[in-house]
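1. All I have is the shape, not the residue letters:
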């Protein structure tokens, strides 16, 4: 069977279940990818290789490296079992060393090119040269850390936890220097744009100042475009585009709301047909890549608002998307798939087709 999953089960019924899954997988010809997908797909790697159970790829981060400091380009993968797995982004070999955290690694951030901050139940700080945590985890949050954003050229870091707390850190001293006054209920994502913090919750996106004062609310709406049966829509992910538009995806349908971040007005509603829910969003130039719960990546032109490409990416939800040097998009999937795919963000490839980031 694929990835030899049946060899890891002492339970015969579990082994039979795995075999039936792969028999159906081949019978449905799901291994035969559509032409559009094959033309865009550059490479696939498996961070779960050698593991007894497949895990969700919760977060991804590409770092370009520093030749002067002998630091290679790397892909950092935050996994559902709390491991942080690291790939050499030149040859795509998995580093033998990994970091083990307490719970799922929900977010990763490059801080000044010297440290990687990883958000789990605690915050782990990894040295990019040694690939080790040189200090004890930061335990200031009382709940899982869901987002880490870097501001002021790496001088400060804001971290957000699921209980709504937002902390400001001084990177040089690794100490909390401020805390937002109000908790943000149902906080799921935190972003920094145009001098403000933007908080994604289940029911709205909020713009707050750096002290935590609420300045603007961008709420969900009930519209005719919302699919029948979606009684209480929720936001699962959002993105702020280069032009200042807020793109927020619904958790259980293909609805994307687009607001003007300065005026606070709803500009447009996009309804992606046959989409089970939006799980991740990232932008590369004039294209927004939207990962869905059914494993499809929809590429939307920011000007026409049309889906220009549909990629059959994974066999589970696209949980993580990240950019690599403005030429590639990298996606990671839920535990039924557990793989990572690299995609060309342009319509051309090198003659060799090799995924090289240091050209």
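-> Received, thanks. Everything quoted here is computed from the prediction, not taken from an experiment.
2. When you work out contacts or count neighbours from here on, use the C-alpha atoms and nothing else.
-> Fine.
3. Next one: residue 267 from residue 217, what distance?
-> Note on residue 267: its distance to residue 217, by CA to CA, to the nearest Å, is 15 Å.
4. cool, and residue 85?
-> Noted for residue 85: a distance of 37 Å to residue 217, by CA to CA.
5. Mind telling me what element residue 20 is part of?
-> Secondary structure assignment for residue 20, by DSSP states H and E: helix 12-27.
6. by contact count, what packs against that helix?
-> Helices and strands in packing contact with helix 12-27 are not found; criterion 3 or more CA pairs under 8 Å, 6 or more residues apart in numbering; DSSP states H and E.
7. let's bring in a second model and compare:
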């Protein structure tokens, strides 16, 4: 036991490090639940003996499961099926005596002697699980499980482990129900990890020298996360509007210890292979935009990534990081072409100004650099603070057909393609300046006008400006919003992500917020449009860390009829 030997009891941080050293890969939330299950929350430290017994049991079961994996079906898809629980002596009516095998997808039976595999049921088809006494032929008065599925009733009697199997099956099946409700398939993988840990927790708890043996039932509840999550109906509620358009959820941090904020996302079409590049922490994860499987290898940088830009004409991706660098990568080869540090502050935005076919990089101290995207050469520079004596930090840069739009906390400066001043838009009500957080531009084909949509960082007010005449068109108020974080224009709708995890859909024609619904448990930090299949993707802050994929193609006024936004007077500029 030298590989995890230590002299003293261990605190939570040491516990996490030990698990990592032993290659027991669990996220922070699961680690906390396991620590509570082993200590019963009676102490801030876990005693050495309990930890050693638990690890011995876990590793013994892991070795047993690996032997069984070779009997599982070969999966042609990218996802891997692996065994979670094995009972070497099980009785199954109509099949006889053999081995029961539970995976994250199916319940299997291996015939005794031949190990011929039979599928008893897929877990997604299970309706209910009951403890019972099955009496038929040689199977009289034997404790068993009655598993009711959508097409049949299955009985299994794992020798001496009916109660254990009941707990493990309930945990997995509960995760299937929740995953179906929330369209988040990653929950099943988390539940599978819970099952592995639960099995070892129960067996180690039968040893009277372990701490959790004092109250094993209570210990089990800590790890039966999805079983009890299921019983809390309020946590499963999704609005009708969200259910209509939600395609699926993805957890880009599923193989990580902690969830990361989804800082930036871009759509990249690689020779008719649609992909979504997602920046989390110092990594870029790349997802197939058809299957939504992620590529095995991530792109890693030295520091946190702040923003991404796809420049399609030259097949390049521009990447900025917290250390004031930006990188230019070839899309096809995934190799870095250049690493540049010309900014003196953190780069907060990279934009493509299509009118002049140039890439714009901007830093928070107001530096604006203009780049030739083909040669990656600097062509022009400007400084917001020097031009306008504006001491506010630059927050965002947006481009329209004709203008470069520079956003600070209380005003917007508009420049033309030569970086010459055109207009200043200030946001003031009475003596109070509004705080700006994000912007986007919409286009009206009938009038050939462009409109700038501006979100407030502290309340639900959105202002709309005509960029052809620099006039305030409309102010819209959404009471349930406490501030905006991200905007995206898709067809006739503005998708707005709020600081409290809501998505709001504004009609760009009628200047109304037509629907608002809860999308994430944290701020909607980024939005992206996938042109290939007309999906809108929202990325959340670290307390959620997920990506939600929404079907924008079914959005129309009939689908989400009913304005919830209040039109306010456009008089106050």
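-> Noted; the coordinates are in hand. These numbers come from a predicted model, not from an experiment.
8. And the TM-score between these chains?
-> Once superposed, chain against chain, the TM-score is 0.84 (TM-score structural alignment, normalised by the length of structure 1); 333 aligned residues with a CA RMSD of 2.9 Å.
9. In structure 2, what range does the helix or strand just after the helix holding residue 20 of structure 1 match?
-> Once the chain leaves helix 12-27 of structure 1, the next helix or strand it forms, by DSSP H and E, is helix 35-40. Alignment of helix 35-40 of structure 1 against structure 2: residues 240-245, by TM-score structural alignment.
10. Tell me the buried residues in the matching stretch?
-> For stretch 240-245 of structure 2, the buried set under the neighbour-count rule, 16 or more other CA atoms under 10 Å, comprises 242, 245.
11. contact partners of it?
-> Applying CA atoms under 8 Å, 6 or more residues apart in numbering, the contact partners of stretch 240-245 of structure 2 are 515, 517, 518, 519, 550, 551, 552, 554, 555, 560.
12. Could you do stretch 188-205 of structure 1 as well?
-> Contacts to stretch 188-205 of structure 1, defined as CA under 8 Å, 6+ apart, come from residues 146-151, 159-162, 184-187, 206-210, 217-220, 233-238, 240.
13. measure it end to end?
-> Stretch 188-205 of structure 1: ends 10 Å apart by CA to CA.
14. Could you point out the residues of structure 2 onto which it aligns?
-> The aligned range for stretch 188-205 of structure 1 in structure 2 is 395-412, by TM-score structural alignment.
15. what ranges do the strands span in the stretch 251-359 of structure 1?
-> For the stretch 251-359 of structure 1, the strands defined by DSSP state E, counting those that start in this stretch cover 255-260, 266-271, 278-284, 287-292, 296-301, 307-312, 318-324, 328-333, 340-344.
16. Would you mind giving those as TSV with mean neighbour count added?
-> TSV is the format used below for the strands of the stretch 251-359 of structure 1 (neighbours: other CA atoms under 10 Å):
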stretch	mean neighbour count
strand 255-260	22
strand 266-271	16
strand 278-284	25
strand 287-292	26
strand 296-301	22
strand 307-312	16
strand 318-324	25
strand 328-333	26
strand 340-344	21
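17. Which of those sits closest to residue 28 of structure 1?
-> Residue 28 of structure 1 lies closest, by CA to CA, to one member of the strands of the stretch 251-359 of structure 1: strand 307-312, at 13.9 Å.
18. quick one, strands of the stretch 1-150 of structure 1?
-> Ranges of strands within the stretch 1-150 of structure 1 are 41-45, 57-63, 74-79, 83-88, 93-94, 99-100, 107-111, 115-119, 123-127, 145-151, based on DSSP E, counting those that start in this stretch.
19. The third one - contacts with which helices or strands?
-> When contacts are defined as 3+ CA pairs under 8 Å, 6+ apart, strand 74-79 of structure 1 sits against strand 57-63, strand 83-88, strand 107-111.
20. The same query, at a cut-off of 7 Å, please.
-> strand 57-63, strand 83-88 (3 or more CA pairs under 7 Å, 6 or more residues apart in numbering; DSSP states H and E).
21. quick one: residue 475 of structure 2 from residue 469 of structure 2, how far?
-> Counting by CA to CA, the gap from residue 475 of structure 2 to residue 469 of structure 2 is 17 Å.
22. Aligned to residue 480 of structure 2, what sits in structure 1?
-> So residue 480 of structure 2 corresponds to residue 274, using TM-score structural alignment.
23. How much space separates its match from residue 300 of structure 1?
-> Where residue 300 of structure 1 is concerned, residue 274 of structure 1 sits at a distance of 15 Å (CA to CA).
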